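K.L.:
Below are the sequence and a predicted model for it; my questions follow.
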Amino acid sequence: MTVPTLSLAYRPEIFTKFPHLIAAQSLRHGGVSPAPFTSLNLGLSSGDERKNVLENRNRFFNNLGFQPEDIALSYQVHDDKVLVATQPGNYEGYDAIVTNSPGVFVGVSIADCTPILIYDSSSNAVAAIHAGWKGTMKQIVSKTLQTMTQHFGTNPVNCFAYIGTCISECAFEVDADVADYFTSDYKRWDSEKNKFFVDLKQANFSQLLKAGIPKEQVEVSPFCTVEHNDNYFSYRKEGKKSGRMFVVIGQRTNR
């Protein structure tokens, strides 16, 4: 499977049956940022020039069909807090955002951590989740679905989900201080490298299924930010000068 090298975004197939829905994960192409942020860097805290990032955001959001002022974003802290957004804006301290308001788009920023998008086809609620190893360990996916149930009456059986491109198991090597938080289902020991390897995609996939989302209603990206670094940013591979990607989801107002 290949990603078109000049695309600004990948649009998950799992959501294409819902024409009123906009959902996407950005790629690294089509922006104005010079090396080392080449080129569609969307992260204001990455060290890139602000004017470049704002232009990149304009290009990305306009390409999807909405404006930067239509999105709710948060400064993420690798925790398990979930924001219920009723209007767009910039927030702080949340790693998941949910809404059921048409015209309000929710998104998270990633560079290796696992992005998850959820759509409730019954209530039209949506969620964007940033799940690093800490958020995964703290069950942020499960807590997001619980929040959707509490506020929107969500039944997971009606939900569709996308686990986006992140660092894959083959590249996510960690020491015991991280690996100890995960069961053997989601990690393996490599005796040659003397490291553990953790599978964040599988760990979050299991949370979605345990919450009640049918397996056939979940799409998992086959790509890896490290292995497919030509299309995706990777903090693990590129270091502090890595750009940032967005995953976003929301309902059009002109349904």
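P.N.:
Structure received.
K.L.:
drop to CA atoms for contacts and neighbour counts, all remaining ones
P.N.:
Will do.
K.L.:
Which helix or strand contains R236?
P.N.:
Using DSSP states H and E, R236 falls within helix 235-238.
K.L.:
quick one: that helix to chain centroid distance?
P.N.:
Between the mean C-alpha point of helix 235-238 and the mean C-alpha point of its chain there is a distance of 17 Å (Cα atoms, centre = their mean, to the nearest Å).
K.L.:
next, the one to line up against it:
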Amino acid sequence: MFAYTDFIPNVTKSGGVVFALTNRYGGYSQPPYDSLNLAFHTGDEIAVVERNIAHSLEAFKKLDLRYVNAQNLAYMTQIHSTHCALLEENLYEGEARQNNGAINVGEADALVLSRTHMPAMVLVADCNPILFFDKTHNVAALIHAGRKGVFGEICSLTLARMSEHYDTQASDMYVFVGAGIRKCCYEVGDDVCVELGYREQYIEIREGRYFLDLESMLKAEFENLGIMDYYFLPRCSSCDREFFSYRRDGVTGRFALMAMLV
């Protein structure tokens, strides 16, 4: 069910963030969504997705050793934008609550979390799932960073949003980047190279074919922002069949990065 879990304390050690990256195993969906698909929009049966989410949430809550009663799970309608929403502002303004207790907070590709014991998730199947954690102010954000998001510097915009509302500084930040498609598999066309301005440090050419390196782009963005405390999970979602991959499979499910402040 979980490919990676961790807990990062805040500077006072009185709180922190618990997070987990799901894989595709341990759920109830049938092929081609087998088995732990957590997304409603893929064509999978809604009742099965609800069961998968409830099952994942119960396992996730147990990662908090104090095991308080977590509230309902929040998620976004992801649209490959650079819009960053605040959970507190959007919590009751989004779409209808799902039967399993998951709450859609509306269209966004980054979600800032400030309420403790309110779990949230970001869904991916090749895009980069990113956690920002402000260790000083005990605030976090979940980010969906595909090509459009990385090109649009969604991480920089999210940090600016956190800074505006919670006084977050780059020096306060811990960043985790989960499994996503890496340059080994991310072949792109001339149009993407033109959009990028043919920046050679981010494009690898192999036998006349172009492969995009979003990982290096993100690292450069973090360091330009002054964020030095980051970790990239060394897994490619397209290579590794433990994860769903849209590039590899086409019709498929979605895995998630889940996070909760405690």
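P.N.:
Received it, and whenever you're ready, just let me know what you need. Just so we're clear, the structure is a prediction, and the values are computed from it rather than from any experiment.
K.L.:
The next helix or strand after the helix holding R236 of structure 1 vs structure 2 - mean distance after superposition?
P.N.:
Taking DSSP H and E as the definition, the helix or strand that follows helix 235-238 of structure 1 towards the C-terminus is strand 245-251. Once fitted to structure 2, strand 245-251 of structure 1 is off its aligned match by 1.3 Å on average (mean Cα distance after the TM-score superposition for structure 1).
K.L.:
where does the residue nearest the centre of structure 2 fall, helix, sheet strand or coil?
P.N.:
Averaging the C-alpha coordinates of structure 2 gives a centre point, and the residue nearest to it by Cα atoms, centre = their mean is P129 (2.6 Å). Judged by DSSP: H, G, I helix; E, B strand; the rest coil, the three-state class of P129 of structure 2 is strand.
K.L.:
ok, the residue mapped onto it from structure 1 - contacts?
P.N.:
With TM-score structural alignment defining the correspondence, P129 of structure 2 maps onto P115 in structure 1. With contact taken as Cα atoms under 8 Å, 6 or more residues apart in numbering, P115 of structure 1 is in contact with V108, A128, I129, H130, A131, I163, G164, T165, C166, V247.
K.L.:
Apart from its chain neighbours, what residue comes closest to C239 of structure 2?
P.N.:
Closest residue to C239 of structure 2 apart from its sequence neighbours, by Cα to Cα, 6 or more residues apart in numbering: C185 at 7.3 Å.
K.L.:
Now which residue in structure 1 aligns to the one you found?
P.N.:
Under the alignment (TM-score structural alignment), C185 of structure 2 maps onto A171.
K.L.:
And A140 of structure 2, by the same measure?
P.N.:
Using TM-score structural alignment as the criterion, the counterpart of A140 of structure 2 in structure 1 is V126.
K.L.:
any idea how far A176 of structure 1 is from that match?
P.N.:
In this view, V126 of structure 1 and A176 of structure 1 are 35 Å apart by Cα to Cα, to the nearest Å.
K.L.:
for stretch 36-54 of structure 1, which positions count as buried?
P.N.:
37-44, 46, 48, 52-54 (16 or more other Cα atoms under 10 Å).
K.L.:
matching residues in structure 2 for that stretch?
P.N.:
For stretch 36-54 of structure 1, the matching stretch in structure 2 spans residues 32-50, with TM-score structural alignment as the criterion.
K.L.:
Ends of that stretch, what's the gap?
P.N.:
The stretch stretch 32-50 of structure 2 measures 17 Å between its terminal residues, going by Cα to Cα.
K.L.:
I'd like the distance from that stretch to the chain centre, please.
P.N.:
Relative to the mean C-alpha coordinate of its chain, stretch 32-50 of structure 2 is positioned 18 Å out (Cα atoms, centre = their mean).
K.L.:
repeat for stretch 128-146 of structure 2
P.N.:
8 Å.
K.L.:
burial count for whatever residue of structure 1 lines up with Y4 of structure 2?
P.N.:
For Y4 of structure 2, the equivalent position in structure 1 is taken to be Y10, counting by TM-score structural alignment. Residues contacting Y10 of structure 1 under the criterion other Cα atoms under 10 Å number 17.
K.L.:
could you list every residue that touches Y10 of structure 1?
P.N.:
V3, A24, Q25, S26, L27.
K.L.:
which of the residues you listed map to contacts in structure 2?
P.N.:
For these, the contacts that persist in structure 2 are A24, Q25, S26, with contact defined as both residues aligned by TM-score structural alignment, their matches' Cα atoms under 8 Å.
K.L.:
Count the neighbours of the last one for me.
P.N.:
By other Cα under 10 Å, 26 other residues sit near S26 of structure 1.
K.L.:
what's the answer for the first one, then?
P.N.:
For A24 of structure 1, the neighbour count with other Cα under 10 Å is 24.
K.L.:
Mind telling me what it corresponds to in structure 2?
P.N.:
Residue correspondence, TM-score structural alignment: A24 of structure 1 in this structure matches A20 in structure 2.
K.L.:
hang on, isn't its match packed against F255?
P.N.:
No: with contact defined as Cα atoms under 8 Å, A20 of structure 2 does not reach F255; the gap is 10.7 Å.
K.L.:
Roughly how far does D185 of structure 1 sit from I22 of structure 1?
P.N.:
Here D185 of structure 1 is placed at a distance of 33 Å from I22 of structure 1 (Cα to Cα).
K.L.:
Tell me where the stretch 1-150 of structure 2 has helices.
P.N.:
Read by DSSP state H, counting those that start in this stretch, the stretch 1-150 of structure 2 holds these helices, from start to end of the chain: 46-61, 87-90, 147-151.
K.L.:
how big's the offset between the longest one and structure 1?
P.N.:
So the one you mean is helix 46-61 of structure 2. Helix 46-61 of structure 2 sits 0.8 Å off on average (mean Cα distance after the TM-score superposition for structure 1).
K.L.:
re the thing from before, can you tell me which of the contacts of P115 of structure 1 end up in strands?
P.N.:
The strands in this structure, assigned by DSSP state E, contain V108, A128, I129, H130, A131, I163, V247 from those.
K.L.:
And the buried ones among these, selectable in ChimeraX?
P.N.:
The ChimeraX command for the buried members of those (criterion: 16+ other Cα under 10 Å) is given here:
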select :108,128,129,130,131,163,247
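K.L.:
Save the ones in strands among the contacts of P115 of structure 1 as TSV, and put in distance to I97 of structure 1 too.
P.N.:
Output for those, formatted as TSV (distance: Cα to Cα, whole Å):
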residue	distance to I97 of structure 1
V108	8
A128	5
I129	7
H130	9
A131	12
I163	15
V247	12
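K.L.:
How about the secondary structure of the residue nearest to C239 of structure 2?
P.N.:
Reduced to three states with three-state DSSP, the structure at C185 of structure 2 is coil.
K.L.:
Do I have it right that it meets S237?
P.N.:
No: with contact defined as Cα under 8 Å, C185 of structure 2 does not reach S237; the gap is 9.1 Å.
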